[in-house]
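In: Next comes the sequence, and after it the predicted model I'd like to discuss.
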Amino acid sequence: MNQPVRPLLLRALDGETLKRPPIWLMRQAGRSLPEYRELRTRAKDFIAFCHNPEMAAEATLQPMRRFPLDAAIVFADILLIPRALGQEVWFEAGEGPRLGPLPSLETLAGEVEASTERLASIGETLKRVRAELEPERALIGFAGAPWTVATYMIEGRGSERSAARSFIYEHPDILDGLLRILVDATARYLVMQARAGAQVLKLFESWAEGLSEDVFERVVVRPHQAIVAQVRAAGVTAPFIGFPRGAGALVESYGESTPVQGIALDTQAPLALGRRLQARGKTIQGALDNLLLRAGGPTLDARVDALLEGWGQGPYIFNLGHGVLPDTPVANIQRVVERVTGR
């Protein structure tokens, strides 16, 4: 009897050095693809789109049909959790997310269990995608990490996050309470995703920059540790990828103290840093500049080759340092995928 095929992404996260790295791209589902933009017109708004399993599964699968990518990432959004906890969330066209006033900690804490039920549509999306996806291609679930989600909940929108960073010092007890609630809600959400078919779980800490070492430990490392511990306590063994974007030199301490199998690196990450993380037993992911992917040309080819050569001698997942930009030419994505996969 033939043994089931183990996806390249899972093998890389097991610590294997492969003949070529698996490839997937952050924000590959949507934005740059014309078929996604057509699909998006059918939803009344972005949140409705995320909560429609048929449409969200289609958005997840569209890039898998176009490119020989090794993994799909479920189409969702990091701000579905605060909405599920009872905070008002909406998206302004051309401006991004908006959030209503931060509810009290007591109100939020009382909604943690119900929040998972309110996110059940994401689990249904995962089930649909897993049923259609080939067994050799992995399925990734994800959530926004607590600090990043908290910045939106505190500020009410995307910004330079000065108000949220000031909140750390001015309202420490409230912040710590908010992070604990988000840890619990996020862990439950990720357990649900794994049980619905996600084989890898990713924590997007999109706003890890500008934090002092002690604050980084408090608002990034400890919440990530707690989420992994809760997910493991629930019996979920899916590997984790952590993405402390913008953390700079603190990425190494993150790797030493956070029990994730993979670490996603942003655009600024030196090749030497990635090799040090590999030597310490971590699989690394990233860090191609999404602006370079958009620009294309010989410089893009050279950077792809440099990343493959610099990190290909250890466990490595080819990816970007941030998400695909909406106006990225599809031909540039195809060129990179072909250069990495050879097909």
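Out: Sure thing, it's come through.
In: going forward, measure contacts between C-alpha atoms and count neighbours the same way
Out: Fine.
In: list the contacts for residue 319?
Out: Residues in contact with residue 319 (CA atoms under 8 Å, 6 or more residues apart in numbering) are 23-26, 285-288.
In: Regarding the residue most central in space within the chain, what is its secondary structure?
Out: What sits nearest the mean C-alpha location of the chain, by CA atoms, centre = their mean, is residue 204, with 4.2 Å. Three-state call for residue 204 (DSSP: H, G, I helix; E, B strand; the rest coil): strand.
In: SS state for the closest residue to residue 147 other than its chain neighbours?
Out: Among residues not flanking residue 147 along the chain, residue 219 sits closest, at 5.7 Å (CA to CA, 6 or more residues apart in numbering). With three-state DSSP as the basis, residue 219 sits in helix.
In: re the thing from before, is it correct that the residue nearest to the centre of the chain is in contact with residue 242?
Out: Yes - using CA atoms under 8 Å, residue 204 is in contact with residue 242, at 6.6 Å.
In: Summarise which helices and strands the longest helix along the chain is packed against.
Out: Longest helix of the chain, by residue count under DSSP state H: helix 172-195. Counting contacts by 3 or more CA pairs under 8 Å, 6 or more residues apart in numbering; DSSP states H and E, helix 172-195 is packed against helix 105-109, helix 112-118, helix 120-132, strand 138-144, helix 146-155, strand 200-205, helix 222-233.
In: ok, second structure coming up, stack it against the first:
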Amino acid sequence: MTFAPLQNDTFLRACRRLATPYTPLWLMRQAGRYLPEYKATRAKAGSFMGLATNVDYATEVTLQPLERYALDAAILFSDILTVPDAMGLGLSFALGEGPRFAHPVRDEQAVRALAVPDMDKLRYVFDAVTSIRRALNGRVPLIGFSGSPWTLSCYMVEGQGSDDYRLVKTMLYGRPDLMHHMLAINADAVAAYLNAQIDAGAQAVMVFDSWGGVLADGAFQEFSLAYTARVLAQLQREKDGVAIPRIVFTKGGGLWLEQMRSLDCDVLGVDWTVNLGRARQLVGDSRALQGNLDPTVLFAPPDRIEAQVKQLLDSFGPPHTGSGQGPTMVFNLGHGISQHTPPEHVSALVEAVHRLSRRAVAA
């Protein structure tokens, strides 16, 4: 499988802690409901899963934000819950609502019945990766992703999103053996899933530990961090001689950054509650950092967006500009972009990040 040569490798260089002419930028949920063209494509698809499982539609919506903005990476349009769906849990989305599983995993029999799914059931994802990579034609790199083992477990047990995670935490504390069994299967499934995305053309992969921050200290290390590490240990480090950066993002994980530096990854993403300078002190310069603008900043006027961008870049400090490896960052939001975000404010953000960071590097 051959693809066009990469024209903009700024994102991949920053992930590998190499000097870049400016700070690269992409946005979590950059292909999504804030864009009118996305809404039009989703209406044609008829449903979210109709969109995600159709290779042509998934390719179309992945590229939509790149037609508007000078972003430095594309991210596969899919969902973090495709793996448990392939396990037979029956994923669905109602318009205006979050994901739901028809068959939640809530007792010993259901947990013991879990198995790493046949990756052929996720062929639509891998076909979309290859299609998107070809459609990009080398413009920017493509990021693949999955939910973390713990985050998948939250949805698998709760059956949907939750305010208090009562059901999954009841299993965690009451039957930790069952939780460990589920997490081990999830970790091996996520690793196989991400490796298949790499084989299909993904040039970086990201693990979204969206609900790691709901755990208590001690429980996070045992039930989230350990299984994210199990995923990372199984991932391909390169493809065709080219390094594949591995990114881990834990929402609410700022408390454990010092321990997360032990993860075998290239980039640690942080949410908006974390000061990047402090994160850099805790993590050291052995990992690139990704983040972490509060998504609600994008509702402010463009001049205030620029002020917040400058503050965030300044908090990280001077980026690496010499040879070899050094401290680098990838600019992103501290969580996914809101569906209510004015698209023109994203233009202001992208322009400000590139202009201000280029000036900083030149200085």
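Out: Right, received. Where do you want to start? Keep in mind it's a predicted model, so treat the numbers as computed, not measured.
In: returning to that earlier point: any chance of the helices and strands packed on helix 172-195 of structure 1 in a markdown table, plus distance to residue 188 of structure 1?
Out: Shown next, in a markdown table, are these (distance: least, CA to CA, whole Å):
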| stretch | distance to residue 188 of structure 1 |
| --- | --- |
| helix 105-109 | 13 |
| helix 112-118 | 6 |
| helix 120-132 | 11 |
| strand 138-144 | 11 |
| helix 146-155 | 13 |
| strand 200-205 | 12 |
| helix 222-233 | 7 |
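In: Out of these, which is closest to residue 163 of structure 1?
Out: Residue 163 of structure 1 lies closest to helix 146-155 among those, at 6.4 Å (CA to CA).
In: so where is that closest one in structure 2?
Out: Counting by TM-score structural alignment, helix 146-155 of structure 1 falls onto residues 149-158 of structure 2.
In: ok, now stretch 187-206 of structure 1?
Out: So stretch 187-206 of structure 1 sits over residues 191-210 in structure 2, by TM-score structural alignment.
In: Show residues contacting that stretch.
Out: Under CA under 8 Å, 6+ apart, the answer for stretch 191-210 of structure 2 is 12, 80, 83, 119, 125-127, 129-130, 133, 141-151, 224, 228, 231-232, 234-236, 239, 244-251.
In: Just list the residues touching the alignment partner in structure 2 of residue 219 of structure 1, thanks.
Out: Applying TM-score structural alignment, one finds that residue 219 of structure 1 aligns to residue 223 in structure 2. The contact partners of residue 223 of structure 2, by CA under 8 Å, 6+ apart, come to 150, 179-180, 183.
In: now do 10 Å
Out: Residue 223 of structure 2 makes contact with 149-150, 172, 176, 179-180, 183-184, 212, 215 under the criterion CA atoms under 10 Å, 6 or more residues apart in numbering.
In: go on, residue 329 of structure 1?
Out: So residue 329 of structure 1 contacts 32-33, 293-296 (CA under 10 Å, 6+ apart).
In: Can I get the buried ones among those as something I can paste into PyMOL?
Out: Buried residues within the contacts of residue 329 of structure 1, by 16 or more other CA atoms under 10 Å, are selected in PyMOL with:
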select buried, resi 32+33+293+294+296
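In: could the contacts of residue 329 of structure 1 go into CSV alongside secondary structure and distance to residue 155 of structure 1?
Out: Output for the contacts of residue 329 of structure 1, formatted as CSV (DSSP: H, G, I helix; E, B strand; the rest coil; distance: CA to CA, whole Å):
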residue, secondary structure, distance to residue 155 of structure 1
32, coil, 28
33, coil, 31
293, helix, 31
294, helix, 30
295, helix, 33
296, coil, 36
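In: which one of the contacts of residue 329 of structure 1 is nearest residue 96 of structure 1?
Out: For these, the closest approach to residue 96 of structure 1 (CA to CA) belongs to residue 32, at 16.7 Å.
In: Give the aligned equivalent of that closest one in structure 2.
Out: Under the alignment (TM-score structural alignment), residue 32 of structure 1 pairs with residue 34 of structure 2.
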